[in-house]
Structures are given as structure tokens and as C-alpha cells.
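[1] Below: sequence and its predicted model.
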Amino acid sequence: MVNRLTPREAMYYFLDEGSSTVHVGALIIVDPTADGAEPGLDYQSLVSLIEGRIQLAPRYRQLVKPVVLGLARPVWVDDPDFDINFHVRRAGLPRPGATEQLQDLVGRILSRPLDPQRPLWEMYLIEGLADGAMAILTKTHRCVLGPDSPELSGLLLDAEPEFGEPAEDIWLPTRAPSQAQLAVDAIAEGLARPGELVESIVGNGPVGGLRDLVTSTASRATEAISQVTNSAPPSRLNQATTSTRSFAVASIPVAEAARVAEQYRCGQRDVELAVVTGVLRRWMLSFTDTLGAGATVRVVLPIGSRPADDEADSGTGRPRDGWFGEDGPGFVTDLPVGEANPTVVLAQVAGLATRNAQSASRQTTRVSPLLPDLGVVPFGDAAARFFTSWNRHTYNLPIAVVATPIGQRWVRGVPVRELFGIPALLANRALAIAVMTYADHIEFAYLGDRGVMSDLPALVDYTHDAFDEITDAEGGR
């Protein structure tokens, strides 16, 4: 029995294209010089650690094998030539090892597509940071993630300084089915469900030029989504032009954000959205002289959730770090970038998450489950591209927000100083933002299309300025 990609996994797999990078990940800053840090974190020990832990998630030793003529969705097969040293790599920063140099390197790494002939993930140990710290960058294709396959950072990080090594794993790849076998299996499945076979051939195969079925399916999707959201305002944020990426990060103190939230009787998430609104306002004013008072940016917020720190996976006993790969509902809302008064901005965004999550007229499922739930079982390449082309005008910017704070984490006994999520940047989007609370800071990560967001590093200063403006206004109340 073949292990076929689910409709959702197939959708993410087919969404890869020239200007779209359907991989997510994390930038993990570790401090080997910290008090109590276990010695010995280096390339070889990192390879050994991740090699032991990916046995808990078999997808990391499997590759995606398409089916001839697109007769069915692709299948997962063991990589017969799996080489852990190909996937775990080493990089170094030139002196002085500044944060800007790290961000530039991360952007270049994220610009490169994953090799489709190998398991769809990479990990980098980056050395040479200015203060003796090291960075670990994870990069995982979104189709790999699932209930039993967390993002690499979820396998790598521990909730306690003590770390355990899994038992030695003797892994032998199973023989991959031939294309003839896959074709026979697909036809057999198709005879049992002939409608799916027709959809597979039209959606996945070379007959994809005959788009009648795909178009009708996507039209059903269009009709469904148009009931829950209107067109987003025109914006440079929908003008992606290249596959090259820029990356930048910024942090603000949790304690100060909590004080602002208490002062205004709102939630920390509201403060985060107000900061993002201020960042976007400053960015827009950098290329236009005027900004109307009613100007908005439409964002989609897939509010992630994760188990409490004391919840553990029953199979492994390790904490289930679920800040990647959630498939819950999100909502679409408008951020008031035309408003100059930070107090008014905070008042307007306060409670957006609660109000919108409870409002059926504004609630939407994220792109990931939408089309499969509408019945597109194979979800082929043509359908994926049709949908993303249409979807470019439904919102301007995706913001991945982790709802629950993440406590202190360690990598092989070495404390994690900073942790930044890396969002996927789909076609027709020039910017994606990830926001999470880690330890005592709120971490903002910005991933942009270098052709549109050539000034992305400026968003770091905009983040601090926007937050300072809010705290200054709070102090003057």
C-alpha cells in the first residue's frame, strides 16, 4: 500500500513556483557561553542529535515521488540515498558577525528552493556571531508537516536543560515502487472512485491545459471565499516579483508590552497588532508623501495555538512544540495604517482577534484546508496555481501569530537566547510576518521579496519606533 500525500500536503507541494517559497522554519540563537550551558555543541553533535530525533518523524527521511501522467497524488517513499550530512550544513559569518550579516545570510538561504529529489528539509549551523553565540536555521517544506511530523525546531528543542538521546536507530529504506506499480495502483484506486481519477488526470497531469474541471472547482472555491471576505486594497504587498528573499528580526520586551496592555485594558496580541500597524504605516510613508486617514492593510491572521508547557507527546514524552503547522481557522481584518495616533490605533485593533474569531461573516479557513475541504481530492498543480492567482486580492499580508507564550528552550543543554519563526511566503505576496513570545521578549520576523522589499532591514527600526511611540503615549495618559 503506497503512502500517498494527503490533499493538503499535495496542495502545498504543488504551490512551489518561481516566486513562492512554501517552506517554513525557525532561526534559533543559542549561547554556548551562558552559565550552565552544556559544552560540546558543534556541527558533529548537532548532526548526531537531529539524526537520532528524526526517527520520531519518518517524513524527514522520505522524498516525494510524482505519479506518471498525474494519475494520482504523489507518494512518500524512503530516500534510498539518504545522507544526513547533505541536510545538516555548516556556515560561518565573516567578522564582525553582526546581526545584519546573519539576517542577510538567512535571506540568501531562504531564497534557494529545496531539492525535490531529496527529503524536503535543511538545517544550518551558523557560527561566527559577534558575541560567541551560534545560530541554527531550520528550513522545512510545508507539505512535510503534520500531526506526526513537527517542524525541525520542534524535534530539536527541549523544554529542560537535560537532553536525552533516542536509542540507536538502525534504519533501512524500503524499496520504492516503480512508476509502473504507481500507475497500476492509481488506476485501481480510480476504478473504485472514477471521479477522482478524472480529477487527478486533469489536475496533476499533462492534460492540465484542459482546465474545465479545475476552473469549475476553483470557481466553487471563489464563491465560497467571496462570502467571507472582500477584495483587499491595492498594495505593493501584492506585487511579488522575484524568488530572492530578505529577512529581518526585531524584539520588544514582554514586560513593557504587558504593562501597555494592562494600561489600555487590552490583550498582548492587540499590542502586537498595533506595533505591526505602526511598522506598516512607517513603511508606506517611506515611499509616499501622503497616507489617507482611512487607509488600511488587509491581513490574514492564522492564530496558532500550542499545548501548555506541561503537556507532552504521549509517544515520546517530549513537549509538543506546536508553533508550526497548525491548521486551525484564522481571520481576515483591516489594520488602520492611516491613523497617526498610536492610542487610537491600539483602541481600534484591540479585541480584533476576539471579535473576528466569533464573527461568521469575517471568519475564514486558511488557504491550506480550504480547497481540499471543498472536495478537490487530488489538488493538482494547475488548480493550486489557479487558486493562488485568484487569491492575490483577498488580503495583502499574512501574519502568523502564536497565541501562547513559549517558555525557555535548550538545544543539547545549551540555552536558546532568541527564537524567531520563519513564515512561508506564497506567490503574489511581498511580505510575511511571524510573531511569537519567547521567554521575556516578543519576537518579530519579517520575510520579504527582495525585489519589492529592498528596504526590509528598515522594518527593524520601524518596530522599535512603533513600540516606543505606543509606550510614550501610554506614559502620557
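    Nice, I can see it. The model shown is predicted, which means the values in this text are computed figures rather than measured ones.

[2] contacts and neighbour counts: CA atoms only from here.
    Will do.

[3] The stretch 151-300 of the chain: strands as residue ranges?
    Along the stretch 151-300 of the chain, counting by DSSP state E, counting those that start in this stretch, strands occupy 245-253, 297-301.

[4] show me the contacts for the closest residue to residue 291 other than its chain neighbours.
    Leaving aside its chain neighbours, residue 291 sits nearest to residue 338 (5.8 Å; criterion: CA to CA, 6 or more residues apart in numbering). The neighbourhood of residue 338, defined by CA atoms under 8 Å, 6 or more residues apart in numbering, consists of 281, 291, 292, 293, 294, 295, 296.

[5] okay, the strands of the stretch 151-300 of the chain in a markdown table with mean neighbour count and distance to residue 81 next?
    A markdown table is the format used below for those (neighbours: other CA atoms under 10 Å; distance: least, CA to CA, whole Å):
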| stretch | mean neighbour count | distance to residue 81 |
| --- | --- | --- |
| strand 245-253 | 22 | 30 |
| strand 297-301 | 21 | 39 |
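
[6] and stretch 295-314, how far from the chain's centre?
    11 Å (CA atoms, centre = their mean, to the nearest Å).

[7] isn't there a strand covering the residue nearest to residue 291?
    No - Residue 338: not assigned to a strand; according to DSSP: H, G, I helix; E, B strand; the rest coil it is coil.

[8] State the distance from it to residue 278.
    According to CA to CA, to the nearest Å, residue 338 and residue 278 sit 9 Å apart.

[9] For the strand or helix carrying residue 401, buried residues please.
    If you go by DSSP states H and E, residue 401 is part of strand 397-402. Residues 397, 398, 399, 400, 401, 402 are the ones in strand 397-402 that count as buried (16 or more other CA atoms under 10 Å).

[10] show me the residues around the spatially closest residue to the second one that is not a sequence neighbour that make contact.
    Spatial nearest neighbour of residue 398, chain neighbours left out: residue 300 (4.9 Å); criterion: CA to CA, 6+ apart. With contact taken as CA under 8 Å, 6+ apart, residue 300 is in contact with 330, 331, 332, 333, 395, 397, 398, 399.

[11] Could you measure from the fourth one over to residue 356?
    When you say that, I think you mean residue 333. 8 Å.

[12] For these two, indicate the residue with more neighbours.
    Between residue 333 and residue 356, counting by other CA atoms under 10 Å, residue 333 is the more crowded of the two (20 against 17).

[13] try this one next to it:
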Amino acid sequence: MLQPPCRSGRATPSGAVSMLLAGVPRPRPGVLRTTAAAPGTTIGSMHLPGRSDDAERLSTLDAAFLEMEDAVPGAHMHLGAVLLLGPVPGRGGPPRVEELRELLAARLPDLPRFDQRLSSPRADGLRRPHWVVDHFFRIDHHVRRAALPDPGGQAELEAWCGEFFSQPLDRAHPLWEAVLVERLPAGRSALAVKIHHCLADGMGSIALADLVADRAPGAAFRRPPAAGPAEGAHRRPTATVALAEDAARLALHPDRALAAARGVAEMLRDGLLGPTETAISGPVGRQRSFTTIDVPLGELREIERQLGGTVNDAVLAIVGGGLRRLLRHRGDALPEEGICAMVPVDVRGPAAGSAGNRISSLFVPLPVAVDGPEARHAAIRAATATRKRGGQSSGVGALVALSGLAPPVLHQALVRLAITPRLFRLTVTNVRGPRARMTVLGAPVRAVQPFVPLGPDHRVGVALITYAGRATFGIVADADAIPDVDVLAAGMQAEHVALRRAARRVSRASRAAARRRRSRRGDRAAPPAAPAARR
């Protein structure tokens, strides 16, 4: 019998991953905050960072993820990841959950918002919530342990992860959670983490990991830079004041509102899809399935070099090949216009902090009706190049900007517009992870498996993260609507193999052509042979 994760207490490749990388001394943990304290003081052994309870209001985009959940209960807006851990050297088993809690307690003050909760559980029509310090925070409510049933293999782990990621985070507490999963074979374990999308995006999570992770013995702990103030940050207003301030922004910035509205109109004109429906679109339930496939990163780069485009083009082609197989398996028609994927684009500047979301999007059709892996790859290369040249992501940014100028009472309508299946059918995200191998309390991290949330009316999502020369696809599906997600995974593997073979065929042909050119140059440079002597 599977042990589902406990739902009490409190995910990009996820921001919570960054807290779990070993290398700093472990002081005695402080696990309970029971009184208010001045910023910069210490309670027990836990230091409160220098900030007050007059915390930041959520940005428009951050609040949008809360509104998505409120609009559709099955659309859980948390990111996540699973770290596969080898045994701790000298122990032959997993880290101890008590050690993990101590490590997180030591790092918590340096991680933006991981000790904060929402001032209100909902983003209502009058104002957006604020981040406020949770003085009753308990580390043991957020960091727990679980055990797999026998035989504890990949199938059991994926089933457990499906249950874990099916549970929404409790908005009364800080919006993250970590579980140490034991009883994998040969002393191995896993660390499953999830974090709400309003807390961080995938790229911000990885940037945070780069700042706080100690990957070398004895390396110094690096504190992340303070995050800049969120859009709209100020002391908590009353609902009336908040509404007045939003109305004032519209009055004071009509030019910005008009420019944003034009950008949205262009995006809708170019991006709205036809009525073709497939199995991957429709009402989304609460249960998730989770499966993964691994490919060497070098093979994706070989596809990039030999067939052109980018690694992201290869990723989209692999996903498109998997969707083609899934639709054919189900007997669905293959849409001639393709299946439109939303591809998040990081727009974080070099000085931006790690907390919050700094993302825009491209909408790329995956040509599932096109025959041949190479032809599908070529079509995706052309589509992504066209959209990048046209600045399509600015249209999505314009939608966010327009909602930022509008009062919160209008946000939900704009959010529904941004996530309509008429714009895209699934999310495909690609996050660049650490190149160097990592450890968690001495346990080597063998692989990182990413989890991406499913938005309303989107039944499938795919995330890819690169780590230490490997690329891992995390495939997420509505467990009830897409019970045959293994067909999608098998199709993606087959598409990868076909593209890898095509790349190697092009490479062999290129090397053969180079040899022929060198041979011809050698023939022209060689002196004429002397006539044979007569006898």
C-alpha cells in the first residue's frame, strides 16, 4: 500500500531544491516561532532576517497563479522536483530526516519567503495578498519522511510522486514542502519537493540553487542577493486604498495601458487557435501521474549541431513526436495546424532577485500531422525562429502589464484570457540546471526529475532539466483523463532515437564530404608522376 504524503504543513526544477544541497555546518535547529520579534533578532537558534511584517504585495503574475487555482480546483499551481540520491558514503543508507530539518533550519533565514505565508488565502477582487512572516512556522511540518512499498523501484517511486504532487499546498502556511523518501534499493533514497508557483519560477529556483549550494567540500555558504521589491510592494493598504491606487495607475499611465492593450490584441490575432480538440485538452482533475525519461545532454547538443536550431527545438520536436504517437494510439485526428505549446521564456535581468516570477512565453505549434522526425524538427525550427523575430513573447508580457495596471477585480478575467486553451494546449519548459554534481548531506544526487503544473483545461505538461550532463524529461498528466501517459513517454523516446540517428547520419555524411574535399586538394597539389623509364 502506498503511503500518500501528509497534507498538513508545507517546488523548476523547483526553488525548494536549492535549500537541500549539502555543505554548511548544522547548528541546533529552531523549529518553532511563537512570538513576534524585531527584524534582525534571534529566536532560539534561528535568526530572523532584517525585514518587518509590512511585507511585499504579490506581483500581478504571482497572484495570477493563486487565481488559477481558485478558478479551477484541479489546477494545482505548484512546481516540483525529485532528487534521486545515492547512499551516504560510510553509512550505506539515506540521510536522516532530522539532519535534513537541521540543514533547512540553518539556511531558512537566507531564503526569500520560505518562512512567510500569505496574508490572505485568496487573491480576491479588491486586493492581492501580501507576504507576511509566519511566527508559528514549524520546520517539521514542512520536512517529513515517507517509505516506498516493496520492491521500491522506479514504478513505485513514480506512483508515490503522483500522489505527492496531487496534493495542493496549504495556503495557511509557507508554500513549500519536502519529503525524504526511503526504502529504494541499495540504500538509495529520493527527495521530493514542491513549491507554489507564486513563490518562484523555475529559472529563479535554479538561480537560487547556484547561489546557496555547496558542491565542493569546505566551500563557503553563499548568501543569495536580496530580492528587489515586487511590483506594487508597499505597506499593506486597506481594500479601499488598494482599489484607489489601482485606479490611479490606470489614470496616470494611459499610454502604458494603451500599448499593453495593443500588444494583447496582436497576440490574440496571431495566436488564437481553431476549434480542434484533442485528448490533451479538457477539464482537469485533481489526480496527477508522473513519469520520466533520461537522455544524454550531449545527444541533444549533437542534434542541435547537425540538424540546426537549438536544444530547445530538439526538446519540442521530441515532445511533438510523443504527442503524435499518443493521439494515434487513441484514434484522434492529428490537427493540421499542430498542437500549440506554451514555452516559458525567462526575462529575469542580471540584477533580479530569485524570488517571484520573471517569465514570459512563446507559443509554438508542434507539427504532429507532419510525417517524419526530421521534417517535424525542421518545422519547429522555422516556427520558433519566426516567433522570436516577431517578438511574440512581448504580447504575453503585455497581457501581464495590462493586468498590472488594472484593479485586482479585473485580474481573473485577464488570467482566464492568458490560460485559455485557444492560446495553447500544453506547457513545455526547459530549465538549465547545475553542471557540477551535487550532494545532499553527503548523499550524491544521481538525477533531478522536474515537475510542471497543469493549468486549467490542460491535461499534459512536460518539463526538462539538465544536470551534470544528463537531460531528464518530467512528464505530468491528469491521471484520470490520460491513463496511457506511458504511450506518450515511449513516443518521446522513439522520437529522440530517430533524431539522434538522423544527426549521426548527417555527421557521417559531413565527415565523408570533408575527406573527399581533402583528397581532391591533395590530388591537385601533388606533382605529376615521372614517366616510366624505357627498357
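    Great, that's in hand. Since the structure is predicted, the reported quantities are computational estimates derived from the model, not experimental observations.

[14] I'd like to know how many residues surround residue 397 of structure 2.
    For residue 397 of structure 2, the neighbour count with other CA under 10 Å is 20.

[15] That one should be in a helix, yeah?
    Yes - according to three-state DSSP, residue 397 of structure 2 belongs to a helix.

[16] Run through the helices of the stretch 401-535 of structure 2 in chain order.
    Secondary structure of the stretch 401-535 of structure 2 (DSSP state H, counting those that start in this stretch): helices at 411-418, 485-525.

[17] Name the SS class of residue 394 of structure 2, please.
    helix.

[18] still on that earlier bit, could the helices of the stretch 401-535 of structure 2 be laid out in a markdown table, adding mean neighbour count?
    Output for these, formatted as a markdown table (neighbours: other CA atoms under 10 Å):
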| stretch | mean neighbour count |
| --- | --- |
| helix 411-418 | 18 |
| helix 485-525 | 16 |
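
[19] who wins for proximity to residue 328 of structure 2 among these?
    Closest to residue 328 of structure 2 of those, according to CA to CA: helix 485-525, at 10.0 Å.

[20] what's the burial count for the aligned partner of residue 438 of structure 1 in structure 2?
    Residue 438 of structure 1 maps onto residue 467 in structure 2 when the alignment is built from TM-score structural alignment. For residue 467 of structure 2, the count of nearby residues is 23 (other CA under 10 Å).

[21] now swap in residue 265 of structure 1 and tell me
    12.

[22] any idea how far residue 182 of structure 1 is from it?
    59 Å.

[23] before we move on, what about residue 14 of structure 1?
    19 Å.

[24] These two: who's more crowded?
    residue 182 (22 against 18).

[25] check contacts around the nearest residue to the more buried one once chain neighbours are set aside.
    Sequence neighbours aside, residue 67 is the residue nearest to residue 182 of structure 1 in space, at 6.2 Å (criterion: CA to CA, 6+ apart). Residues in contact with residue 67 of structure 1, defined by CA under 8 Å, 6+ apart, are 73, 74, 75, 179, 182, 183.

[26] which residue ranges form the helices in the stretch 51-200 of structure 1?
    Applying DSSP H, counting those that start in this stretch to the stretch 51-200 of structure 1 gives helices spanning 84-87, 99-111, 152-156, 179-192, 194-204.

[27] helices or strands up against the last one?
    It stands for helix 194-204 of structure 1. Under the contact definition 3 or more CA pairs under 8 Å, 6 or more residues apart in numbering; DSSP states H and E, helix 194-204 of structure 1 sits against helix 179-192, helix 212-226, helix 381-391.

[28] Same list (those helices) but as TSV, adding distance to residue 235 of structure 1.
    As requested, these are exported to TSV (distance: least, CA to CA, whole Å):
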stretch	distance to residue 235 of structure 1
helix 179-192	43
helix 212-226	19
helix 381-391	14
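
[29] what about those helices, which gets the closest to residue 352 of structure 1?
    helix 212-226 (19.9 Å).

[30] Contacts for that closest one next, please.
    Identification of contacts with helix 212-226 of structure 1 by CA under 8 Å, 6+ apart yields 199, 202-203, 364, 370-371, 374, 376, 382-383, 386-387, 390.

[31] from the residues you listed, which two are the most distant?
    Top of the distance list for these (CA to CA): 202 and 364, 27.6 Å.

[32] Those two: which is more packed in?
    Ranked by neighbour count (other CA under 10 Å), residue 202 of structure 1 and residue 364 place residue 202 first, with 27 against 24.

[33] re earlier: using a markdown table, lay out the contacts of residue 67 of structure 1 together with distance to residue 419 of structure 1.
    Output for the contacts of residue 67 of structure 1, formatted as a markdown table (distance: CA to CA, whole Å):
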| residue | distance to residue 419 of structure 1 |
| --- | --- |
| 73 | 35 |
| 74 | 34 |
| 75 | 33 |
| 179 | 42 |
| 182 | 42 |
| 183 | 44 |
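
[34] Check these against residue 133 of structure 1 and report the nearest one.
    Closest to residue 133 of structure 1 out of those is residue 75 (40.1 Å), distances taken as CA to CA.

[35] With adjacent residues omitted, what lies nearest to whatever residue of structure 2 lines up with that closest one?
    Matched to structure 2 by TM-score structural alignment, residue 75 of structure 1 sits across from residue 130. Once flanking residues are discounted, residue 130 of structure 2 sits nearest to residue 57: 4.1 Å by CA to CA, 6+ apart.

[36] which position in structure 1 aligns with that neighbour?
    Under the alignment (TM-score structural alignment), residue 57 of structure 2 pairs with residue 4 of structure 1.
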